[in-house]
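Participant: Show me how the following folds:
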Amino acid sequence: MNKTMKWTSAILATGVLLGGSGLIGGNSVQAATTGAKTVKQAVQQPSVVLKYKGQTLTQHAKIVDGNTMIPLTVLRDAFGLPINYNSTTKTYSVGSDSMKLNMEVSDYGVGTDLNGYYIYSMTGNHESKMINNRLYVPFKLLSDYLGVQGVYNPTQKSLDLSKRVMNDIKITSEALDKSNKNASIKVQYPKISGLAEEVQTKINATFKKQAEQFVSNSEEQASRRDGTVGNKYDFSQTYVVSFNREGVLSIVTDQYEYTGGAHGGTMREGHTFSLKDGKQIELKDLLKAEPNYKQKLDKMLKESTKELAFPDAPGGLTEKPNFFVSESGIVIFYQQYEIAPYAAGIPTYTFNFSSILPKGTDPFTSFK
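Facilitator: Next up is the predicted model:
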């Protein structure tokens, strides 16, 4: 689902330009047109005043389908993040390493990924949009993945933005490309630095082992391909950092494979670590303040999945639930076909810690 998503950009011959004059370096993002079909635009959207550290910005956010959309250039002008543009792929990039946001503008919309990981199907609406010839990014995307937080003032209809306090670590990408005549095999996995040596070695060994095992399995499958028939096989792994605060690091990896047929398949895995000792955190470690957390989660999951799940699927809390931590709480997910048809993708459900734990409980106390 992630690597195979393609965005055709031939129609927009000159791409998206920064600045009111149509040149990189201005205060807005504009779309060029060619006289052919143009990007669908939203008009007359309600505005939200934007502030950064209490100072009012000249640019405003807009509300689109209930989502607060932030002008891309706010990341440059307020947060000091440079915006780069690739004229060949018609892609804008902002940020770096695991927090590098890429937006490919095409006639079909804006393809958004974080360091190669497409996040449109994760925990909410993360789709960037063209609005009146300007490129906007959902506040939810910035909040969930780029370390931005905001406080909304309903009286002033304003959103005060600021940076989150993150764990003092660095996350870079390691790449493995084992493509051959039978298959494309490309893998990215995270590498952590800035921790005690024994801690980061333990965490990094987990991701390296997972990546190497996926490559080995992919090579083995590719070796059985009949090279005289059909397209090459396709195997890829990407990742995204879903939480990096309070002494806790949560990373999601997606492994995609296509070996023929109508479509490929994706296997998702959540990895959550304590940065004190490098141990993987389980649900019981985060929810130990609530003795009945299993019963609570089981009930909430059954209620959430009842309209989607197969008639004979339990749809509740499994023996070893797949999960990760996000800025919104605990995220439980099921693999493709586990409880629902392929069209349902990877069913994903987010629960605030406050809906599970006793009032005032901090799930991260023991990891700080």
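Participant: When you work out contacts or count neighbours from here on, use the C-alpha atoms and nothing else.
Facilitator: Noted.
Participant: What's the local residue count around T91?
Facilitator: By the criterion of other C-alpha atoms under 10 Å, T91 has 20 neighbours.
Participant: got the contact list for it?
Facilitator: Y85, N102, M103, E104, V105 (C-alpha atoms under 8 Å, 6 or more residues apart in numbering).
Participant: Ok, K284 next?
Facilitator: Contacts of K284 (C-alpha under 8 Å, 6+ apart): none.
Participant: That one belongs to a helix?
Facilitator: Yes: counting by DSSP: H, G, I helix; E, B strand; the rest coil, K284 falls inside a helix.
Participant: so how far is G247 from it?
Facilitator: 17 Å (C-alpha to C-alpha, to the nearest Å).
Participant: gap between stretch 291-311 and the chain center?
Facilitator: Taking C-alpha atoms, centre = their mean, to the nearest Å, one finds the center of stretch 291-311 at 24 Å from the center of the full chain.
Participant: for stretch 243-251, same thing?
Facilitator: So, by C-alpha atoms, centre = their mean, the centroid of stretch 243-251 is 14 Å from its chain's centroid.
Participant: And this one, please, so the two structures can be compared:
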Amino acid sequence: MVYYPQVAYCENYLWEQHINHAIYEQVRALISLQVGNLPSTVDEMLGFYEIKNNQRQLLSLSLSNYTYHKQAAHGMTYIKSLTFDFEKEQICQLRDLFIPGADYVQRLSELVELQIIQRDIPLLENFPGIRPDQDFYIADKSLVIYFQLYEITPYVVGLPMFPISVFDLTDIIDEQSPLSRMAVNN
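Facilitator: Okay, here's the model as predicted:
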């Protein structure tokens, strides 16, 4: 079973359709990633979602898909997130949250690496830093950077998630971005 949300009652019906289409396409991509052209039989597939933020004209959600293939050593989970800025009516990419030209990749990489050290997280190899299009979601006053299974850590670690306070990023956050709205204390 695969569950996913639908947005309803937006002021702009076309924007609502765009959001729901983006969610549907992301769910389809996760299913395809799990099944694709693999020769093995799927014994179990579970898809869920979590609303990470739904305030201040921002909707950030994660979609997860767990699949177990027949005779596999273990199941595999993938997570993808979508962040919608209702003020600008756009789907946010990581770069959209920061001042143009700001080296957000370097800053976020340093903050993630610090957490790896502090939390003593085992890595498969040296931490390469984040990608410019790294997976993320926004949860209240945190930007959460995350990695897929086996991307940087062994399977036993699970999906490594790194919450970063918006207050640690205020100097590089674009004032017009939804992340800026999260940095307001009220």
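Participant: returning to that earlier point: give me the subset of the contacts of T91 of the first structure lying in strands.
Facilitator: Y85, N102, M103, E104, V105 (DSSP state E).
Participant: Please name the nearest non-neighbouring residue to the fourth one.
Facilitator: Using C-alpha to C-alpha, 6 or more residues apart in numbering and skipping the chain neighbours, the partner closest in space to E104 of the first structure is T91 (4.1 Å).
Participant: List the buried residues in stretch 212-232 of the first structure.
Facilitator: Neighbour counts over stretch 212-232 of the first structure (16 or more other C-alpha atoms under 10 Å) mark F214, V215, S218, E219, A222, R225, K232 as buried.
Participant: helix/strand/coil for the second one?
Facilitator: Going back to what we said before, that points to V215 of the first structure. helix.
Participant: can you point me to the longest strand in the first structure?
Facilitator: The first structure, longest strand under DSSP E: strand 233-245.
Participant: whereabouts in the second structure does that strand align?
Facilitator: Strand 233-245 of the first structure corresponds to residues 43-55 in the second structure, going by TM-score structural alignment.
Participant: ok, and what's touching that stretch?
Facilitator: By C-alpha under 8 Å, 6+ apart, stretch 43-55 of the second structure touches 1-5, 59-70, 137-140.
Participant: switch to 6 Å and redo it
Facilitator: By C-alpha atoms under 6 Å, 6 or more residues apart in numbering, the list of residues contacting stretch 43-55 of the second structure from outside reads 1-4, 59-70, 139-140.
Participant: tell me how far stretch 63-78 of the first structure is from the chain's mean position?
Facilitator: Using C-alpha atoms, centre = their mean, the offset of stretch 63-78 of the first structure from its chain centre is 17 Å.
Participant: again, but for stretch 156-168 of the second structure
Facilitator: Averaging C-alpha positions (C-alpha atoms, centre = their mean) puts stretch 156-168 of the second structure 11 Å from its chain's average.
Participant: On the three-state scheme, the residue of the second structure most remote from its centre is what?
Facilitator: Farthest-out residue of the second structure from its mean C-alpha position, per C-alpha atoms, centre = their mean: Q71, at 29.6 Å. Judged by three-state DSSP, the three-state class of Q71 of the second structure is coil.
Participant: now it: how far from E16 of the second structure?
Facilitator: 41 Å.
Participant: Could you do D140 of the second structure as well?
Facilitator: 22 Å.
Participant: Tell me where the first structure has helices.
Facilitator: 73-77, 139-145, 197-223, 283-286, 293-305 (DSSP state H).
Participant: E338 of the first structure: which of those helices is closest?
Facilitator: helix 293-305 (11.8 Å; C-alpha to C-alpha).
Participant: Check which residues of the closest one are buried.
Facilitator: Y293, K294, L297, D298, M300, L301, K302, S304, T305.
Participant: The last one maps to what in the second structure?
Facilitator: T305 of the first structure maps onto I116 in the second structure, with residues paired by TM-score structural alignment.
Participant: so can I have JSON lines of the helices of the first structure showing distance to G264 of the first structure?
Facilitator: Below are those laid out as JSON lines (distance: least, C-alpha to C-alpha, whole Å):
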{"stretch": "helix 73-77", "distance to G264 of the first structure": "35"}
{"stretch": "helix 139-145", "distance to G264 of the first structure": "26"}
{"stretch": "helix 197-223", "distance to G264 of the first structure": "13"}
{"stretch": "helix 283-286", "distance to G264 of the first structure": "30"}
{"stretch": "helix 293-305", "distance to G264 of the first structure": "24"}
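Participant: Now for the alignment partner in the first structure of Y150 of the second structure: which residues touch it?
Facilitator: Correspondence of Y150 of the second structure to the first structure, assessed by TM-score structural alignment: Y337. Under the criterion of C-alpha under 6 Å, 6+ apart, Y337 of the first structure has no neighbours.
Participant: quick one on the thing from earlier: from L101 of the first structure, how far off is the residue nearest to E104 of the first structure?
Facilitator: On the measure of C-alpha to C-alpha, T91 of the first structure and L101 of the first structure end up 10 Å apart.
Participant: same check, this time on K208 of the first structure
Facilitator: Taking C-alpha to C-alpha, one finds K208 of the first structure at 24 Å from L101 of the first structure.
Participant: Those two: which is more packed in?
Facilitator: Taking other C-alpha under 10 Å, K208 of the first structure and L101 do not tie; L101 has more neighbours (22 against 16).
Participant: Could you find the closest non-adjacent residue to the more buried one?
Facilitator: L101 of the first structure sits nearest to L114 (C-alpha to C-alpha, 6+ apart), 4.7 Å away.
Participant: Is there a neighbour count for that neighbour? I'd like the number.
Facilitator: 25.
Participant: N54 of the second structure too?
Facilitator: 15.
Participant: again with T68 of the first structure
Facilitator: 18.
Participant: show me what contacts it?
Facilitator: By C-alpha under 6 Å, 6+ apart, T68 of the first structure lies in contact with K62, P138, F139.
Participant: ok, the second one touching M69?
Facilitator: Yes: the pair P138 of the first structure / M69 is scored as a contact, 4.4 Å apart, by C-alpha atoms under 6 Å.
Participant: Which residues are in contact with each of the two?
Facilitator: Joint contacts of P138 of the first structure and M69 (C-alpha under 6 Å, 6+ apart) do not exist.
Participant: Compare neighbour counts for these two and give me the winner.
Facilitator: M69 (27 against 22).
Participant: residue in the second structure matching the more buried one?
Facilitator: For M69 of the first structure, no residue is aligned by TM-score structural alignment.
Participant: I'd like the distance from M69 of the first structure to K186 of the first structure, if you could.
Facilitator: Taking C-alpha to C-alpha, one finds M69 of the first structure at 33 Å from K186 of the first structure.
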